[in-house]
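A.B. asks: sequence-free structure coming up:
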């Protein structure tokens, strides 16, 4: 652990030194706003083409696209003006790149400065795409980047990205059309059509399977309600009615029955949903998690119910 801590400390020191001496962002910023660089340039004429051919992105943009938030934060601390840099070929700034690569940590880092965020949000790339169009594209989408499982939850995370970006967009930019004549919403719908279909099938299959399990649990629990532990006396009353175990059995059996029926109703409500994009943003995932919770609670109480009986 000590060696690892020393390595991390050395890496942070090296990163600080490299970032402090790196001024590769100056060229792209100057070409964007036409300002004169205050950073000295050595042999710029013969090195410009060579530098451009080696790296398409500057280190800042490369760190943004790969999600290395520590380097991005360090660059912005030492060179705040570097935030205005952009990819020369595509005319995309770090906010564009963070959004299209789904780098949430860097997105939050940039969003801390409201004035900077507003300026960057008003920039369009070479194809006329706003930052909301970048959130709609799936070109750089990766389920591993999102770290969520299941097509339905992946689609929910994509919808969340649209909402996150829309909150920092100027209102009149939301309906902006790119050079292909598409708004961000239209682009999102076309880009995510296959994911929507997969999410619909996954959600339906999961809800059907879980509703079957919930129905079986409800059937077993309902039948158990007529079988009191210890049997009945000649008057038809439970022999253990005054026992604490019987009270526990009655309570857990009732709770299990209610939970299983509620779970069944929840999963059936999912199956009757229209399965549109807006349903996957909050409604369907919430009902799915609620159904799982109720079903799990029903199974747990059903097990607890059987313990006094076996005892």
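C.D. replies: Good, I have the coordinates. This structure is a prediction, so every number in the text was calculated from the model and none was measured.
A.B. asks: going forward, measure contacts and count neighbours with C-alpha atoms only.
C.D. replies: OK.
A.B. asks: Just the residues contacting stretch 230-243, thanks.
C.D. replies: By C-alpha atoms under 8 Å, 6 or more residues apart in numbering, the residues outside stretch 230-243 that reach it are 228, 229, 246, 247, 309.
A.B. asks: What number of residues are in the vicinity of residue 274?
C.D. replies: Using other C-alpha atoms under 10 Å, residue 274 is surrounded by 10 other residues.
A.B. asks: Assumed residue 123 was part of a strand.
C.D. replies: No - assigned with DSSP: H, G, I helix; E, B strand; the rest coil, residue 123 falls outside any strand and is coil.
A.B. asks: Number of residues surrounding it?
C.D. replies: The number of residues packed near residue 123 is 17, by other C-alpha under 10 Å.
A.B. asks: how about it, what does it touch?
C.D. replies: Contacts of residue 123 were listed using C-alpha under 8 Å, 6+ apart, and they are 130, 131.
A.B. asks: I'd like to know which of the contacts of stretch 230-243 are buried.
C.D. replies: 228, 229, 246 (16 or more other C-alpha atoms under 10 Å).
A.B. asks: Once you drop chain neighbours, what's closest to residue 71?
C.D. replies: In this structure, residue 71 finds its nearest non-sequential neighbour in residue 63, 6.4 Å apart by C-alpha to C-alpha, 6 or more residues apart in numbering.
A.B. asks: Same check on residue 183?
C.D. replies: residue 177 (4.6 Å).
A.B. asks: mind checking the SS state of the one you found?
C.D. replies: Judged by three-state DSSP, the three-state class of residue 177 is coil.
A.B. asks: alright, now check it against this:
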């Protein structure tokens, strides 16, 4: 293509094309060397959103109507390009031109010409609707569906994707609704046996609308044997999965009993494996009989929950009498759920074993729950680690067969980070001990220098505020030194039993925090003792010091709220 003609087409300048002798012939032959784009393709691609002009295209199509259907090397007609670019005004024009140019365009089907142009596919077997959905243009999708044949199937492209599937996979609610309402027989298929409902379940969007039109999709399984309910349970989040799971179960409860092909895992197992407590409760409340189903290893819902839930949520789950009845159920290797829990939680599970479990329950290797808590169980721990990294034969478990709570919360933090954290705690505790020790021998108000039995004693020894200063300063020093001692103790080799190690770290942290609080009180009482004659200044100083506790209150409130939301 002549560069001047290319620039003219990109700029929308019609004059150079009017000067050609036989426009109805030569305009079709003016194409780019590689993509074989016509001047119509070039003009559409060059337009900017919000600044679209259709004047050039209108005049060109009057000069050469056949350009409306001429495709480039990728099989894209001008309508495909307009849909890819999201130019709704141009899409509207091209469809209108197809309708008005019925005599000039050779269409053999006998259907409406605008329907025919909408059915054209490119080399990827995409219609303009496929491209519009990929682009994410609601306006273009609306035009294409309302102007098209309502009985057109909108079949899959070369990748097995239909427009409805693409919209659901991207979470485009409005597009899904638009396609379902305008296209009465819209296809729903996707690659690998998936349907639009599978993707909607993953995205937690459009599920209700798809179920209204295509209720039968609840039972459709993909190549891995996963129903939409499997996907909702596996991928769901605490905020969204209950609604999605509930909608699917309300439509068809029988899907709760379907196991996948690889491991015979039901949706309940999926929810438990990923720690989705809300989904677990929703499935059990709707289909109580499925609670006792097992996978191919003999694991039930409680085996999975022991891995993915923390102690607090496990306790909530065990309040259910149905779940509690599974506490002594053994898998193929004889492991009860508490064997699994002991391998992950170790000492943190003790109070749950006391209340719900059996310390002495043994597996096929004669290993008890208590043995695992005390000494660990490398064989079971290795199996759990492998499951957390196993993504399946076809990558159907991208987050692992199970979500190991221990790995996500403990192993994700490197040993180097742990050392740095402990070092910073030790520095703070040591600093508090040093400051409070020095303060004890630098009394507020000074010492009595007069000779006699009281020489060298504190001048403010009888002052109540001073006495409070001495007591709180001593408490702060004692607490901080205790924290320093614990950190020193933990530095010895051999102190690596997880429960003891973590418990001592928590104790040291609390000691340091309380030491900080008493040190602030010591500062407040000490300054008050010295500034008592200037009462206003003394009160102001005390008020400023107390701001520390206000800050602590807000920080702790944020932390507790965050933990509550996680639960």
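C.D. replies: Right, received. Where do you want to start? Please read all numbers here as calculations on a predicted model, not as lab measurements.
A.B. asks: Show me which of the buried ones among the contacts of stretch 230-243 of the first structure is closest to residue 129 of the first structure.
C.D. replies: Taking C-alpha to C-alpha as the measure, residue 129 of the first structure lies nearest residue 246 of those, at 67.2 Å.
A.B. asks: Is it correct that that closest one is in contact with residue 252?
C.D. replies: No - if you go by C-alpha atoms under 8 Å, residue 246 of the first structure and residue 252 don't touch, sitting 9.9 Å apart.
A.B. asks: Among the buried ones among the contacts of stretch 230-243 of the first structure, which ones are in strands?
C.D. replies: Taking DSSP state E, every one of these sits outside strands.
A.B. asks: Pick out whichever of these sits closest to residue 31 of the first structure.
C.D. replies: Once C-alpha to C-alpha is applied, the member of these that ends up nearest residue 31 of the first structure is residue 246, at 80.6 Å.
A.B. asks: ok now do the closest residue in space to residue 277 of the first structure that isn't next to it in sequence, which residues does it touch?
C.D. replies: Leaving aside its sequence neighbours, residue 277 of the first structure sits nearest to residue 196 (C-alpha to C-alpha, 6+ apart; 7.3 Å). Counting by C-alpha under 8 Å, 6+ apart, residue 196 of the first structure touches 151, 152, 155, 277.
A.B. asks: for the first structure, longest helix please?
C.D. replies: helix 193-224 (DSSP state H).
A.B. asks: got the buried residues for that one?
C.D. replies: By neighbour count with 16+ other C-alpha under 10 Å, helix 193-224 of the first structure contains the buried residues 195-196, 198-200, 203-204, 207-208, 210-211, 213-215, 217-218, 221-222, 224.
A.B. asks: before we move on, what about stretch 529-542 of the second structure?
C.D. replies: Within stretch 529-542 of the second structure, the residues that qualify as buried are 529, 530, 531, 538, 539, 541, 542, counting by 16+ other C-alpha under 10 Å.
A.B. asks: picking up where we left off before, now render the buried ones among the contacts of stretch 230-243 of the first structure as TSV, adding distance to residue 113 of the first structure.
C.D. replies: What follows is these, written out as TSV (distance: C-alpha to C-alpha, whole Å):
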residue	distance to residue 113 of the first structure
228	66
229	66
246	62
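A.B. asks: excluding its backbone neighbours, what's nearest the counterpart of residue 384 of the second structure in the first structure?
C.D. replies: By TM-score structural alignment, residue 384 of the second structure lines up with residue 188 in the first structure. Spatial nearest neighbour of residue 188 of the first structure, chain neighbours left out: residue 136 (4.3 Å); criterion: C-alpha to C-alpha, 6+ apart.
A.B. asks: Surely that neighbour and residue 163 touch.
C.D. replies: No - assessed by C-alpha under 8 Å, residue 136 of the first structure is found out of contact with residue 163, at 10.7 Å.
A.B. asks: ranges for the helices of the stretch 251-400 of the second structure?
C.D. replies: Taking DSSP state H, counting those that start in this stretch, the helices of the stretch 251-400 of the second structure run over residues 267-273, 277-286, 301-308, 311-318, 321-324, 337-345, 350-355, 369-375, 378-389.
A.B. asks: between these, which gets nearest to residue 218 of the second structure?
C.D. replies: Nearest to residue 218 of the second structure, of the helices of the stretch 251-400 of the second structure and by C-alpha to C-alpha, is helix 267-273 at 12.5 Å.
A.B. asks: after the longest helix anywhere in the second structure, next one along is what?
C.D. replies: Looking across the second structure with DSSP H, the single longest helix is helix 498-531. Scanning forward in sequence from helix 498-531 of the second structure by DSSP states H and E, the next helix or strand is helix 535-566.
A.B. asks: Check which helices and strands that next one sits against.
C.D. replies: If contacts are counted by 3 or more C-alpha pairs under 8 Å, 6 or more residues apart in numbering; DSSP states H and E, helix 535-566 of the second structure sits against helix 498-531.
A.B. asks: tell me which residues of the helix it packs on are tucked away?
C.D. replies: Buried residues in helix 498-531 of the second structure, counted by 16+ other C-alpha under 10 Å: 498, 504-505, 508-509, 511-513, 515-531.
A.B. asks: Quick check: the aligned residue for residue 227 of the first structure in the second structure?
C.D. replies: Structural alignment (TM-score structural alignment) places residue 227 of the first structure against residue 442 in the second structure.
A.B. asks: oh sorry, the question was meant for residue 292 of the first structure
C.D. replies: Alignment note (TM-score structural alignment): residue 292 of the first structure maps to residue 509 of the second structure.
A.B. asks: Distance of its match relative to residue 555 of the second structure?
C.D. replies: For residue 509 of the second structure, the distance to residue 555 of the second structure equals 15 Å [C-alpha to C-alpha, to the nearest Å].
A.B. asks: Same question for residue 138 of the second structure.
C.D. replies: Separation of residue 138 of the second structure from residue 555 of the second structure (C-alpha to C-alpha): 44 Å.
A.B. asks: Neighbour count: the two, which is higher?
C.D. replies: When residue 138 of the second structure and residue 555 are compared for neighbours, residue 138 comes out ahead with 17 against 12, by other C-alpha under 10 Å.
A.B. asks: burial count for the nearest residue to that one once chain neighbours are set aside?
C.D. replies: Take residue 138 of the second structure and drop its neighbours on the chain: the residue closest to it by C-alpha to C-alpha, 6+ apart is residue 175, 6.3 Å away. For residue 175 of the second structure, the neighbour count with other C-alpha under 10 Å is 27.
A.B. asks: didn't residue 175 of the second structure look like it was pressed against residue 167?
C.D. replies: Yes - judged on C-alpha under 8 Å, residue 175 of the second structure makes contact with residue 167 at a distance of 6.1 Å.
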